[in-house]
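> Here you go, sequence then predicted model.
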Amino acid sequence: MHDLPILVNITVALIAAFAGGIVARVLKLPPTVGYLLGGVAISPFTPGYIGDTNTIQQLAEMGIAFLMFGVGLHFSLQDLWEVRRIAFPGALFQLLILTPLVVLVTSLWGWSFPSALIVGLAVPIATSTVVMLRNLMDQGLLNTSPGKAAIGWLVLEDLITVLILVLIPTLSYHASGPIWQTVAIALLKAAAFATIMLIAGTRVIPVLLSRISLTASRELFIVAIVLVALGTAIAASAFFGISLALGAFLAGAVINESILTQQVESEILPFRETFTVLFFVSIGMLVNPIHLLGHLREIALLAVIIIVGKYLLTLLMGIAFRWPERTTLVLAAGRGQIGEFAFILGETGVAVGLLAEEQYSILLVGAIVSIIINPFIFRTLPVTEQLLRKAPLLWARIQQLPDQQAAGDVAYHDHVVIVGFGRVGEHIIKVLGLLHIPRLVVELNVQRIHKLNQKQIPTLYGDVANSDILVHAQVDKARAVVVTIPDETAAEIAVMNARRLSPAVPIIVRATTQAGLHRLFARGATAVIQPELEGGLEIVSLTLSALDFPKEQIIEYIDSVRSDLYDTSKLTPAEQHALEQIAAHRASQT
């Protein structure tokens, strides 16, 4: 085993992350918390197996690269521009107010200015994208005005974080030149690399991937994507002296401008998820629980600044700038936490010697506390709104502009919930529209959501396999639920959730395998359609019709096969009877 250190450490780290993730899900906490605790379990500071910190740290660097590559794939200046009146003043004032506050507090603890500054920058701009998206999805808010404002603000924070990652190493230099010169050189290098990527990269990388996709080799396409993500990150570091994170981010942003975005995202997802988990484990390995017991006061104060400070400051900005009331409340709730970008900033600070591991641990635990508490803050939105309504002066000041109402807030009744907007879902939506039947679409693909919104079709952005989105779809008031997604595992979860919410609603679902068909019925589906087997039945029906057999007897046979769950390996009495009737008709004709 000692001859395979990388393999052993990957396996142990993933086992720890898996165990921690299961515990977190049972406790209804974000899986990220479980991954971090898994890292603590195999750290040098806890009993039991000790992971190789250096090996896992190198794997974590790949996690950072894939994570930032994914951020680049979703980066949209258009989203930012649409909410510029909220995102720009919001981000600016949080930086101007919270950063000096955190720097002052941590300086009183005896921290050096660079250490205090890194933590001070992490608090206002390192809101966790993962946590924010999950909470918005769970509340059915992602494709509403408040959700779009939150996403636009996150996009701006991504840009600021990338800029800070460029500047952090300059604080550690001990060159004889002035600091402004060092900063200017770092910015020029970053600008030069960004220019090359945006001019040459946009002309080379998408064309390269397009041509590789024409080879019909999925393996080559995946290798090419990984090479683009990691190769660009390493080139940025080796030739321009900038961070791996910036290189990977720009690689993703370049691909985002092409038609390959969705395909690249689906192929890179397993790599991104796996190595991002290793990144979180590596962070957990830096935490010394014994040492933190002596810093509970600092952790508690930092957590209060993150949770309460960001919440109240966002709420006050909403009142001052007269943002729409729903947007103000959602932004205040969502911003009371920090996550993966705080870890990346802290990791970079530790790597260049500006932040001690003990200081990083305090930032890390403060972030974990905020991530744990944030979902509960979202659930207090109705209570907060009621309290504000009792203060007429404040409520009148923020209630200036109409908000786009969330689909989950609309009083739906006798509608059809359609999960998935592929070819099958699109056909059903069109037919229901022609029949003037209310419908609500649940979809995870942002481009499809935009297409539906343009047609003014009600939508909810969400993953039925991981969120409470069906609650906001008001399945309990629906006439039917239609699940068209090809992923059988997600379809099973959707069926179970829908049946839990409404024991009587008809659930029509698509299956892709014979075994999946039986499982979906067992989960509570009313009807399950297997397109391939249904196509086979249609071929049988057309063949018998061409042979002039009676239509009624053909339909009887087809219906009997369907009632037997498409099992053609044996004849049921109903199928036997139908075939005998067909044979008897043939005999009577001859």
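Now that the structure is in, tell me what you want to look at.
> From now on I want contacts and neighbour counts done on CA atoms only, so please keep to that.
Fine.
> Tell me how far whatever helix or strand Leu533 lives in lies from the chain's centre.
In the assignment (DSSP states H and E), Leu533 maps to helix 531-546. Relative to its parent chain, helix 531-546 has a centroid offset of 41 Å by Cα atoms, centre = their mean, to the nearest Å.
> packing partners for that helix?
helix 551-563 (3 or more Cα pairs under 8 Å, 6 or more residues apart in numbering; DSSP states H and E).
> tell me the angle the helix or strand that the helix it packs on is followed by makes with helix 551-563.
Next along the chain after helix 551-563, taking DSSP H and E as the criterion, comes helix 573-589. Counting by axes from the mean of the first three to the mean of the last three Cα atoms, to 10 degrees, helix 573-589 points 160 degrees away from the direction of helix 551-563.
> For helix 573-589, name the packing helices and strands.
helix 551-563.
> Identify each buried residue in the helix it packs on, please.
Using 16 or more other Cα atoms under 10 Å as the test for burial, helix 551-563 gives Gln553, Ile554, Glu556, Tyr557, Ile558, Asp559, Ser560, Val561, Arg562.
> Pull up the gap between the fourth one and Ile539, please.
So that's Tyr557. 13 Å (Cα to Cα, to the nearest Å).
> With Val130 instead?
Applying Cα to Cα to Val130 and Ile539 gives a distance of 47 Å.
> can you map out the strands along the stretch 301-450 of the chain?
Using DSSP state E, counting those that start in this stretch, the strands of the stretch 301-450 of the chain run over 416-419, 439-443.
> hang on, I meant the stretch 101-250 of the chain
Going by DSSP E, counting those that start in this stretch, the stretch 101-250 of the chain shows no strands.
> neighbours around the nearest residue to Ala303 once chain neighbours are set aside, how many?
Nearest residue to Ala303, sequence neighbours excluded (Cα to Cα, 6 or more residues apart in numbering): Gly366, at 4.7 Å. If you count neighbours by other Cα atoms under 10 Å, Gly366 ends up with 25.
> let's bring in a second one:
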Amino acid sequence: MGILLDLTIIFSIAALVLYLSARVRIPTIVGLLFSGLIAGPHGLRLVQATEEVELLAEIGILLLLFTIGMEFSLEKLLKTRKWIFAGGGMQVLFTTGLIFLVSRLVGLTWQQSLFTGFLFSLSSTAIVLHLLQEKGKMDSKYGGSALAILIFQDVAIIPMMLLVPYLSEAGGEGMHGLLELGKGILIVAVIIFLARKIIPGILRSVVHTRNQELFLMTILVICFATAMITYQLGLKLALGAFLAGLIVSESEFSYDALSHMLPLKKIFTSIFFISIGMLLNVSFFAGNAFMIIGLTILVMMIKTSVIVAVGLQLKLSIRNALIVGLSLCQVGEFAFVLANAGRDSAILSTDQNQVFLAVSIFSMAVSPFIIGLAPKIATWVVTRGAIKKFARKTEFNLVGKHLHRCTKRNHLVIIGFGSSGQILAGQAHENDIGYSIIELNEKISTQFLNEGEPVFPGDGRSEDVLLHAAADRAKTIVIAVHDAAAAEAITIASRKINHSAHIIVRSRFSSEIETLIKLGANEVIPERLEAARRISERTIVQFTKMA
């Protein structure tokens, strides 16, 4: 009855906390961590069977890494390899390096410093992707860049976990440590090779039975058996689970397997995050509040600075680089998985673990508010003094020295040359309507310049760019960009230089209409509302034909 009672208490508290979290828009992970804090030994002490809870949490880690392995796609990596490998690689490397130096300055050993760098280099995939999807920013330039860095971080945890045993005092040193690491990599390669030859055939046979329960049990056996084999060979259970997911991802049944595993993963990973919350000592946090808040600010500033520098190096505008940096400045959920492995190897002391937990949870708690304000903060920063001059060189300045200033009058200006802008340009051409185009993406603008389109590469928020495209003499200005904050800034800039133009803005949500109209737009067309209308019209047409 002990474990059943404890689970009832845990899930009851979690349900209440998650309800309240949803009401005040706090991420689910933060709510689960606080649930553990309330129920745990440092809170109300409602849970007694802590060992059993930790066992269930271990299953949660296995299922979490298993599903990450199943979602891992080599094709996805290759599509955005520049940002994943260069952007994500530099972010993890430089963040780890800077945290390592700071940790050494405060007296940590080199092993502890490197491990701390690993922990704080990771960001929260769950929080960031949820908020970007909620705000409809996944297709934006900064949304795609943030996703690429997160993908690299999710993959980077595997080599980090391989290194954990060699960072402990009892771990390998010198050549012995390198040999052990090489042995681990070899074991991983052999398991993947053998399993890819065996697993697809097994899954094919199971699928032919059309028995859903058998399919689920087979997937679980693959997960736990691979984890046990890697553990027996001296590697981490979690690494084995990731490998099992990677093996299943190569099968044509991977999506079906993933859909079966998601409910189980959600339940057990919830228990994992609750168990992490149970470890946080409130008294320790209260007694060291100023230090913890200071360290949290320092970690977030380091991560933001590194990501901004990496973004600028990869030709991202300073504004978008700032938004990515602010979005990824928190510590992530996979840091808890890594810290769990570190506790087994006793890399950090009890107090050092408490500092890590407090900084991580605090950074995750404030993250939604920072991400929500990131576009406004970035816009404010790039309009200040010296930053404004630098921003004009990197993002607001007209890249299009290929073209002289546009001489057209009473024409159409299209800002944002994605699919909507291209369709509009085609219609304008067919109807002999003169037009000019403003496009920030250098690859797109270069492509269409070479095709003879009147493209002015640059940022529509800049008056210089607008004037070069003759927006001050335009009859109609169409703003078709994905970023809502950018659309607002372009609307303001366009109305400032042209009081009489008819400004049409494409938006994602109907909630943005009122703001854009106040800023100077004449018409705002929400994508989702327009799509719903067209679907309704087509549906009615079909039924009218039938009648």
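Noted; the coordinates are in hand. Here the structure is a predicted model, which is why all the values come from computation and not from measurement.
> ok so, going back, the residue nearest to Ala303 of structure 1 corresponds to which position in structure 2?
Under the alignment by TM-score structural alignment, Gly366 of structure 1 pairs with Val359 in structure 2.
> Now do the same for Thr226 of structure 2: its match in structure 1.
Checking TM-score structural alignment: Thr226 of structure 2 goes with Thr232.
> Can you name the residues that contact its match?
Gly247, Ala248, Ala251 (Cα atoms under 8 Å, 6 or more residues apart in numbering).
> end to end, how far does stretch 382-398 of structure 1 reach?
16 Å.
> hmm, back to that, next step: the contacts of Thr232 of structure 1 restricted to helices.
Gly247, Ala248, Ala251 (DSSP state H).
> check contacts around the counterpart of the last one in structure 2.
Correspondence of Ala251 of structure 1 to structure 2, assessed by TM-score structural alignment: Ala244. The neighbours of Ala244 of structure 2, taking Cα under 8 Å, 6+ apart as the test, are Phe66, Gly69, Ile222, Cys223, Thr226, Ala227.
> Count the neighbours of the first one for me.
This means Phe66 of structure 2. 32.
> what's the counterpart of it in structure 1?
So, by TM-score structural alignment, Phe66 of structure 2 is matched to Phe69.
> and its match, what element?
With DSSP H and E as criterion, Phe69 of structure 1 is part of helix 53-74.
> What are the contacting residues of that helix?
5-6, 9-10, 13, 43, 229-230, 233, 244-256, 261, 265, 271-272, 274-280, 282, 285, 344.
> Tell me where the stretch 201-350 of structure 2 has helices.
Listed in chain order, the helices found in the stretch 201-350 of structure 2 under DSSP state H, counting those that start in this stretch are 212-232, 237-249, 254-279, 282-287, 289-313, 318-327, 333-344, 350-381.
> Give me the buried stretch members for the longest one, please.
Of the residues in helix 350-381 of structure 2, those buried by neighbour count under the rule 16+ other Cα under 10 Å are 353-365, 367-368, 370-372, 374-375, 377-379, 381.
> and the gap between the residue mapped onto Lys183 of structure 2 from structure 1 and Val442 of structure 1?
Under the alignment defined by TM-score structural alignment, Lys183 of structure 2 is paired with Leu188 of structure 1. Leu188 of structure 1 is 45 Å from Val442 of structure 1, where distance means Cα to Cα.
> Looking at those two, which is more packed in?
Val442 (23 against 13).
> gap between the residue mapped onto Lys265 of structure 2 from structure 1 and Ala342 of structure 1?
Using TM-score structural alignment as the criterion, Lys265 of structure 2 maps onto Arg272 of structure 1. Using Cα to Cα, we find Arg272 of structure 1 at a distance of 18 Å from Ala342 of structure 1.
> more crowded one of the two?
In terms of neighbours (other Cα under 10 Å), Ala342 is the more surrounded of Arg272 of structure 1 and Ala342; the figures are 25 against 22.
> Spatially, what comes nearest to the equivalent of the more buried one over in structure 2 if we skip its sequence neighbours?
By TM-score structural alignment, Ala342 of structure 1 lines up with Ala335 in structure 2. Nearest residue to Ala335 of structure 2, sequence neighbours excluded (Cα to Cα, 6+ apart): Leu119, at 4.9 Å.
> residues contacting the counterpart of the one you found in structure 1?
Using TM-score structural alignment, the partner of Leu119 of structure 2 in structure 1 is Ala122. Residues in contact with Ala122 of structure 1 (Cα under 8 Å, 6+ apart) are Ile338, Phe341, Ala342, Leu345, Gly346.
> Out of these, which is nearest to Ile205 of structure 1?
The closest of the contacts of Ala122 of structure 1 to Ile205 of structure 1 turns out to be Phe341 (Cα to Cα; 26.4 Å).
> What distance do you get for that closest one to Thr161 of structure 1?
7 Å.
> Mutual contacts of these two, please.
Common neighbours of Phe341 of structure 1 and Thr161 (Cα under 8 Å, 6+ apart) are Ala126.
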